[in-house]
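**Q** could you look at this predicted model? Sequence included:
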Amino acid sequence: MVTAIVMAGGKGTRMGVKKEKPLIEVGGIPMIQHVINALLASKRISDIIILTSPNTPKTFKFACIEGYSVFQTPGNGYIEDLQYYISKCFPQNPNKIILTITADLPLITSEIINHVLIEYAKSHKPAMCIAVPLELFVKNGLKPSIVLGDVVPSGLNILRSNNKQQDEEVLKLGKIELAVNINSCEDIVVLEDVLSNIGLKI
């Protein structure tokens, strides 16, 4: 089985709002809750850990109140915080499969998560990066944060718990659900347009 780690410790400075990004509501529900719901609905996920930091104290409180497993990291950055958690929690289990996902993917579904894990099981590499074709961003008026050639990393990854650099396979999925991550107030407007255009509902 797979441990899912929800990355929710970033500063979210690009949002330009005081509210912590994981708690910004989409469809009346905090973004992070949409992600958690999708993970809970996947039978391939054994447990869920939310990583927060001093940058997101209200998210930490939210997770505790809701009864979720939460781990406080130093807040030094995405990779640094993930490595910190792995070193503290998996020192004797270097082959544990970990799925990491950012808290700003409100459209993610259990079906997509299951599909990704099935593809990972077929792969011969220890890590997998799930990427979205750049053309999907262009088509829907979305602004990617990072572009790697003709794809954009989605914020969903799989790796082993050994804290070492791992050979990874890039799985390209043309899913709008993976393209819409919320990094600015403008992204929320685009999200509403996308929902309207493709008939997705939150």
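**A** In hand now; what should we look at? Residues are numbered from 1 along each chain as shown.
**Q** please count neighbours and contacts with C-alpha atoms only from this point.
**A** OK.
**Q** helices or strands up against the helix or strand hosting residue 152?
**A** Per DSSP states H and E: residue 152 is located in strand 151-160. In terms of contacts (3 or more C-alpha pairs under 8 Å, 6 or more residues apart in numbering; DSSP states H and E), strand 151-160 is packed against strand 97-102, strand 127-133, helix 176-179.
**Q** tell me the helix or strand right after that strand.
**A** Assigned by DSSP H and E, the successor of strand 151-160 is strand 168-172.
**Q** which other residues reach that following strand?
**A** Applying C-alpha atoms under 8 Å, 6 or more residues apart in numbering, the contact partners of strand 168-172 are 123, 125, 126, 127, 128, 129, 130, 131, 132, 133, 151.
**Q** now the strands for this structure?
**A** 2-7, 25-26, 29-30, 45-52, 69-72, 97-102, 127-133, 151-160, 168-172 (DSSP state E).
**Q** below is an additional structure, to be compared with the one above:
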Amino acid sequence: MRETDGGEAGSAPELPAVLLCGGRGTRLGGDAEKPLVEVGGRPMVARVLDALADAAVTRVVAVASPHAPDTRRALRDGLAAEAAVPCTVLDGSGEGYVADLEVGLSAVDGPAVTVAADLPLLRGRDVDAAIGAAVSGDAPPSEVGSATDGPVRSVTVCVPVAYKRDLGASVDASFEHAGTPVAPTGLNVVGDGPDRVVVRERDSIAVNVNRPGDLELARRLADS
């Protein structure tokens, strides 16, 4: 049963999602490519697919970078088919995040959720909250209609830098919003019109696994 922000099943606007699976994970170390590193006994990319399946997402386009051939192979050999949401795997260009994002967005041809594969604690409710902010302000997804009823604005979901640091997560990029330093989470909605910044304080979107300390933190929180 798909969860909503309130934890109850309900109707919600629906969007496709672009899942970005690039990155060699050189800062993380180890032998496995970053999307395939396990948290809570499952590869991070599979956990993100689980979250998308629990959200108001119609289908997923996974863009796999040529820099992560094992991830691309794992998606095509089973992870995509095993996902509880229709998932198509596309080849990225290898030219970076923006180029791979363009590959994914061109395949969905319209507004979409976008998310990076290094958010292993992501929950369906986080995705639904981002969609809700994109289509109807801060209304919970269960209280708004179809995303096709009106314009879908772009949303950048952020976490306060102080929240991430208190949690023990690394901070790679940040900017100031309403007088507070915030860090992008890698969860966004790409829609029409100006971008809106939404700030949340949730462990589930605060840990991007980029370094060994992030991986240790994610595994500890996943097991708690």
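**A** Great, that's in hand. Remember, it's a predicted structure, so these values are computed and weren't measured experimentally.
**Q** can you pull the TM-score for these?
**A** Laid over one another, the chains give 0.85 as their TM-score (TM-score structural alignment, normalised by the length of structure 1), with 187 aligned residues with a C-alpha RMSD of 1.9 Å.
**Q** if we can go back for a sec, quick one: contacts of the strand holding residue 152 of structure 1?
**A** By C-alpha under 8 Å, 6+ apart, strand 151-160 of structure 1 touches 94-102, 105, 120, 126-134, 144-147, 166, 172, 178-179, 181.
**Q** got it, and stretch 68-75 of structure 2?
**A** 21-24, 33, 35-36, 64-66, 81, 89, 91.
**Q** which of these tops the neighbour count?
**A** Counting neighbours by other C-alpha atoms under 10 Å, residue 21 leads these with 31 neighbours.
**Q** map that residue onto structure 1.
**A** Taking TM-score structural alignment, the alignment pairs residue 21 of structure 2 with residue 8 from structure 1.
**Q** could you do residue 135 of structure 2 as well?
**A** Under TM-score structural alignment, residue 135 of structure 2 pairs with residue 121 in structure 1.
**Q** residues touching the residue nearest the centre of structure 2, list them.
**A** Nearest to the mean C-alpha position of structure 2, counting by C-alpha atoms, centre = their mean, stands residue 115 at 2.8 Å. Residues near residue 115 of structure 2 by C-alpha under 8 Å, 6+ apart: 17, 18, 19, 20, 186, 187, 188.
**Q** from the contacts of stretch 68-75 of structure 2, which is closest to residue 166 of structure 2?
**A** residue 35 (25.0 Å; C-alpha to C-alpha).
**Q** which residue in structure 1 aligns with the closest one?
**A** For residue 35 of structure 2, the residue aligned by TM-score structural alignment is residue 22.
**Q** related to what we said a few turns ago, what's the separation between the residue nearest to the centre of structure 2 and residue 206 of structure 2?
**A** Distance of residue 115 of structure 2 to residue 206 of structure 2, given as C-alpha to C-alpha, to the nearest Å: 13 Å.
**Q** just to revisit the earlier point, and the strand holding residue 152 of structure 1 with strand 97-102, angle?
**A** Our comparison of strand 151-160 of structure 1 with strand 97-102, counting by axes from the mean of the first three to the mean of the last three C-alpha atoms, to 10 degrees, yields an angle of 140 degrees.
**Q** quick one: residues contacting residue 134 of structure 1.
**A** Contacts of residue 134 of structure 1 (C-alpha under 8 Å, 6+ apart): 147, 150, 151, 152.
**Q** pull out the buried members of the residues you listed.
**A** 151, 152 (16 or more other C-alpha atoms under 10 Å).
**Q** pick the one among the contacts of residue 134 of structure 1 closest to residue 44 of structure 1.
**A** Closest to residue 44 of structure 1, out of all of the contacts of residue 134 of structure 1 and judged by C-alpha to C-alpha, is residue 152, at 25.2 Å.
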